[in-house]
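Peer 1: got a predicted structure plus its sequence, pasted below:
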Amino acid sequence: MERLDGSAPVPAPLRGGIVALGNFDGFHAGHQAVVARAVARARDAGRPAIVATFDPHPRRFFRPDTPPFRLTSLDQRERLFAAAGADAMLVFGFDAALAGLSAERFALDRLVALIGAGGVVTGTDFTFGRGRDGDVATLKALGEAHGFVAETVAPVGDGQAVVSSSRIRDLLRSGEPRAAAALLTRPFAVEGVVEHGAKLGRTLGYPTANLTLGSYLRPAYGIYAATGRLADGRVLNGAASLGIRPTIEGAPIELLETYFLDFSGDLYGQRIEVALIEYLRPEVKFDSLEALTVQMAEDCRRARQVLGAPGKA
């Protein structure tokens, strides 16, 4: 799996590939259908399969004050695209130059000149070009004129509505990670480097691995049953606190703090990924650290129960 710069010509072995084109934030079931079609076309034609995405998200470029909303980082998307069978991830840096390209210039300069695309696959709602002046019909016509075959994949539904990143974000903000996971086909997860904190959890007997949320969406503040994937591949069960720790004086910074059950070790400086499995309760301001400690024990008991973790539930 290669990661390619969308402003430079792709390497010769990858030219002529079939390109799945979209934002693909979250890489949910609908996105997976688009990429699966591109991979199938590529394999049938003996061509490479490339997934092209944008970073930053166009919404962030046009509305920089928008609150954080990302469901996946580039690193997470790269792993997900590789698991879906793609040979490369191509990242279009979304800047003023890209935003200023007309639909035709984007097709000619990026898809034809830089990639040499043999085909392009998108969702039916895909738009592109300055002022979003291009849609899937535009892309199909440009492909016919310039030597690539454009194809669309119909939206994927779950029996209630179309699967979308917006629905997933709403579910996470509402404290429904299991429902969000059903649309994502996996739990929502935050990846980052474990940072040093005030070490209060260690003092209370619950040392935590602390991650800042950065550009990730803020799910409902509260306590979650969670799992963690360590750099060495181990997966641990845990209880995670997401929020601003209202019981702690002077601690308004948003953090994801995870206590891993039955684990002892130093994780500082390591890159881990924490997946939110089930929402246990909202964030609460306790009258004392003693009351907080009693509740933390109950949270861990419930997390064990939810995750089917061995030990005292």
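Peer 2: Thanks, I have the structure now. Residues are numbered from 1 along each chain as shown.
Peer 1: can we go C-alpha only for contacts and neighbour counts from here?
Peer 2: Fine.
Peer 1: how about the strands in the stretch 101-250 of the chain?
Peer 2: Assigned by DSSP state E, counting those that start in this stretch, the stretch 101-250 of the chain shows strands spanning 119-123, 149-153, 189-193, 209-211, 222-229, 235-243.
Peer 1: okay, pairing it with this:
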Amino acid sequence: MKLVRHIPLNSVDANDCVMTIGNFDGVHKGHHAVLESVVKEAKSLGLPAVVMAFEPQPLEYFQKDKAPARLSTAREKIQLLSDAGMECVYLFRFGQRLANMPAEEFVEILYARLKVKHLIVGDDFCFGKGRTGNFQLLQKEALEHGFTVRNTAPIKVSSERVSSTLIRQSLAAGNFSQTEQYLGRAYTMSGRVGHGDKRGREIGFPTANIRVKNRKSPLKGVFVVTMADEMGARFNGVANVGTRPTVDASTKVLLEVHLFDFEGDLYQQRVHITFLKKLRDELKFSGLDELKKQINEDCKQAKLFLTNT
């Protein structure tokens, strides 16, 4: 798959394509309905299947620290889009220029620069300054400038419209089976293992410390997990996602994973952590002895869950 990034939107020069546009945060079932349509149409027309996404996501530009937590990093998103059959991803920087771009100018870039021959969007797709561009405008512009456009119906699971917001709510509630229905896969976070402060090792529970820089987590608490390393080997364990209030009350959200029956070195490996069950919220204990006792109990509960699944 081809990745195009770090170039101005109005300077790109491309070949004919079938395209979709969006945030694609989490690349959930609703997104897959759009992506499958793009792949099918691209094959029919003999053109590449292309997706346009933005970094940062628009809400992160407008709301800064108040923006909702991401379901996927840019790296994870790109991989998921590739897995879905996209042949090219345009990842454009969302800044003041794009935020203030009139809807008509944005459409002109689609047909004049990106050579879009067929555009497929979600039914709620809006674009341009003040979100003034909509499907009706796209239809009008398509007739005038020689491309075609259609939208897709929303995907519902148990009468709920699948969306990134719904998935964040499901994750916050610790409902991983429901989250899996919305995503079409188990929820996973990935990152590179870095060096920690060895506090876990000191109390008998060494951890793999996963870097989650520049990422606000949709999860907080203690969880049953599996971890896959770069070779594809999988290990069971428990994970803490939070600020470690008993140890040092960090202002950064940390992801720490204690693996069962594991001896080895994971440093600098990119690993994938799949969340299976929430055990509890993160708590502040009176000291390390009380924390150690609780982690022992967490491990017992996790092993019991894994034995019964």
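Peer 2: Sure, I can see it. None of these values were measured; they are calculated from a predicted model.
Peer 1: just give the TM-score of the two.
Peer 2: Superposed pair, TM-score by TM-score structural alignment, normalised by the length of the second structure: 0.92. Supporting alignment: 306 aligned residues with a Cα RMSD of 2.0 Å.
Peer 1: coming back round to it: mean neighbour count and distance to F69 of the first structure for the strands of the stretch 101-250 of the first structure - can I get that in CSV?
Peer 2: CSV is the format used below for the strands of the stretch 101-250 of the first structure (neighbours: other Cα atoms under 10 Å; distance: least, Cα to Cα, whole Å):
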stretch, mean neighbour count, distance to F69 of the first structure
strand 119-123, 24, 21
strand 149-153, 20, 25
strand 189-193, 20, 12
strand 209-211, 25, 17
strand 222-229, 24, 18
strand 235-243, 24, 15
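Peer 1: so for E273 of the first structure, which of these sits nearest?
Peer 2: Taking Cα to Cα, strand 189-193 is the member of these nearest to E273 of the first structure, at 4.1 Å.
Peer 1: between the closest one and strand 222-229, how many degrees?
Peer 2: On the basis of axes from the mean of the first three to the mean of the last three Cα atoms, to 10 degrees, strand 189-193 of the first structure is oriented at 70 degrees to strand 222-229.
Peer 1: any chance of JSON lines for the strands of the stretch 101-250 of the first structure, columns distance to L292 of the first structure?
Peer 2: What follows is these, written out as JSON lines (distance: least, Cα to Cα, whole Å):
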{"stretch": "strand 119-123", "distance to L292 of the first structure": "48"}
{"stretch": "strand 149-153", "distance to L292 of the first structure": "50"}
{"stretch": "strand 189-193", "distance to L292 of the first structure": "25"}
{"stretch": "strand 209-211", "distance to L292 of the first structure": "18"}
{"stretch": "strand 222-229", "distance to L292 of the first structure": "12"}
{"stretch": "strand 235-243", "distance to L292 of the first structure": "12"}
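Peer 1: out of these, nearest to S165 of the first structure?
Peer 2: strand 119-123 (13.1 Å).
Peer 1: mean deviation of the closest one from the second structure?
Peer 2: Mean deviation of strand 119-123 of the first structure relative to the second structure after superposition (mean Cα distance after the TM-score superposition for the first structure): 0.6 Å.
Peer 1: list the helices and strands that strand packs on?
Peer 2: Other helices and strands packing on strand 119-123 of the first structure, by 3 or more Cα pairs under 8 Å, 6 or more residues apart in numbering; DSSP states H and E, are strand 18-21, helix 29-45, strand 149-153.
Peer 1: so which of these has the densest surroundings on average?
Peer 2: Of all those, strand 18-21 carries the top mean neighbour count, a mean of 30, counting by mean count of other Cα atoms under 10 Å.
Peer 1: which bit of the second structure covers it?
Peer 2: With TM-score structural alignment applied, strand 18-21 of the first structure matches the range 18-21 in the second structure.
Peer 1: who touches that stretch?
Peer 2: Contacts of stretch 18-21 of the second structure with the rest of the structure, by Cα atoms under 8 Å, 6 or more residues apart in numbering, involve 34-35, 38, 41-42, 47-53, 116-121.
Peer 1: for the helices and strands packed on strand 119-123 of the first structure, which one sits closest to I272 of the first structure?
Peer 2: With distances scored as Cα to Cα, the stretch of those nearest to I272 of the first structure is helix 29-45 (24.1 Å).
Peer 1: relative to the second structure, what is the average displacement of that closest one?
Peer 2: Compared with the second structure after fitting, helix 29-45 of the first structure has a mean deviation of 0.6 Å; criterion: mean Cα distance after the TM-score superposition for the first structure.
Peer 1: which residues of the second structure fall in helices?
Peer 2: 29-45, 58-63, 74-83, 96-99, 103-108, 135-145, 164-172, 176-183, 199-202, 288-307 (DSSP state H).
Peer 1: circling back to that earlier point, could the helices and strands packed on strand 119-123 of the first structure go into CSV alongside distance to F126 of the first structure?
Peer 2: Formatted as CSV, these follow (distance: least, Cα to Cα, whole Å):
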stretch, distance to F126 of the first structure
strand 18-21, 8
helix 29-45, 11
strand 149-153, 9
